[in-house]
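>>> mind looking at a prediction? Sequence and model below.
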Amino acid sequence: MPQTTRLFKKPLKRTDITRRLAIPSKILEFFPNFNEGHTVKLNIRYEGRVWPMVCSTRKQGYKKPVFSDGWIPFVRRNCLDVGDVVTLYKEEGEAGFWNRIEVDRATRAPSVDGNLGVSVRNKA
């Protein structure tokens, strides 16, 4: 049975679903070495599929890590939206380690005019 470590949990903001996912600097220690560079390629598992993504940092000053390449296709293909909560895990087992993401979707309650409006947490 794999050993699981939760790396971070984050409600998605507009920038997270349109440009890149900002992640906490403290989790960089859990990713493979950046090999003296500013990017690392990761394969992240979600619902039976592996999603290649790039984690990158700034070259100077505060690192400000983000998931860039691969993140937006993941968002679009899985219909993520503002208010959804993503949780990233590192799992280790006999076959090595891998990263896994979970999504807790916010449900959108219909507004008076029938459009989707206020977000309500789905506790499923």
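Yep, it's here.
>>> when you work out contacts or count neighbours from here on, use the C-alpha atoms and nothing else.
Will do.
>>> which of the three states applies to residue 37?
Following DSSP: H, G, I helix; E, B strand; the rest coil, the label given to residue 37 is coil.
>>> so which residues of this protein form strands?
According to DSSP state E, the chain carries its strands in the segments 3-11, 21-22, 39-46, 49-56, 66-67, 85-93, 96-104, 106-110, 116-121.
>>> quick one: the last one to strand 85-93, angle?
Taking axes from the mean of the first three to the mean of the last three C-alpha atoms, to 10 degrees, one finds that strand 116-121 is oriented at 40 degrees with respect to strand 85-93.
>>> which residues are in contact with strand 116-121?
83, 105-111 (C-alpha atoms under 8 Å, 6 or more residues apart in numbering).
>>> which two of these have the greatest separation?
Using C-alpha to C-alpha, the pair of the contacts of strand 116-121 lying farthest apart is 105 and 111, separated by 18.2 Å.
>>> looking at these two, which one has more neighbours?
Higher neighbour count among residue 105 and residue 111: residue 105, with 22 against 10, using other C-alpha atoms under 10 Å.
>>> for comparison:
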Amino acid sequence: MATLFSKFVDEIDITRSLWLPASPMGLIHFEENQLMDMHVQDDGGQLWMFRCSIQKNGDAGCALSVDWLEFVRHKDVRIGDEVIFIQEIVKDQAMGARIKIQVKRKIRLFGQDIWGDVK
């Protein structure tokens, strides 16, 4: 397994769409404004489909806009949570790889910060 990308969620991510720099997602090759579907699996095994597009992001270049608001509501994703996309090699599938998504939330326990999985 290899981490493709991780990000701390901000307000735009949970109210509009998840914005990721296009370059770290090297396995995604498509043109600006072209739509594609990203199929991901959460820690519980549920499959999700996120509609994605490449958008201009001002001086920062291009960004991948990910429509994931149904996932956000279902998982109660919050500002400050960390979202992690992981590529997992699957030997018995024609695709050869699967993208998994994890969400982690910081909780304070006995004066220490602990990152726990959001289920």
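Thanks, I have the structure now. The model shown is predicted, which means the values in this text are computed figures rather than measured ones.
>>> whichever of the contacts of strand 116-121 of structure 1 end up buried, select them in PyMOL.
Only the buried entries of the contacts of strand 116-121 of structure 1 go into this PyMOL selection, using 16 or more other C-alpha atoms under 10 Å:
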select buried, resi 83+105+106+107
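>>> centroid-nearest residue for structure 1?
residue 86 (5.5 Å; C-alpha atoms, centre = their mean).
>>> do I have it right that that residue meets residue 7?
No - using C-alpha atoms under 8 Å, residue 86 of structure 1 is not in contact with residue 7; the gap is 10.7 Å.
>>> nearest residue to residue 55 of structure 1 other than its sequence neighbours?
residue 67 (4.5 Å; C-alpha to C-alpha, 6 or more residues apart in numbering).
>>> now do the contacts for the one you found.
Neighbours of residue 67 of structure 1 in contact, by C-alpha under 8 Å, 6+ apart: 20-23, 53-56.
>>> the aligned partner of residue 72 of structure 1 in structure 2: what's it in contact with?
Alignment note (TM-score structural alignment): residue 72 of structure 1 maps to residue 69 of structure 2. Residues in contact with residue 69 of structure 2 (C-alpha under 8 Å, 6+ apart) are 14-17.
>>> same check on residue 15 of structure 2?
Residue 15 of structure 2 neighbours (C-alpha under 8 Å, 6+ apart): residue 69.
>>> how about it, what's its match in structure 1?
Residue 15 of structure 2 maps onto residue 18 in structure 1, by TM-score structural alignment.
>>> from residue 123 of structure 1, how far out is its match?
25 Å (C-alpha to C-alpha, to the nearest Å).
>>> now do residue 62 of structure 1
Going from residue 62 of structure 1 to residue 123 of structure 1 by C-alpha to C-alpha gives 36 Å.
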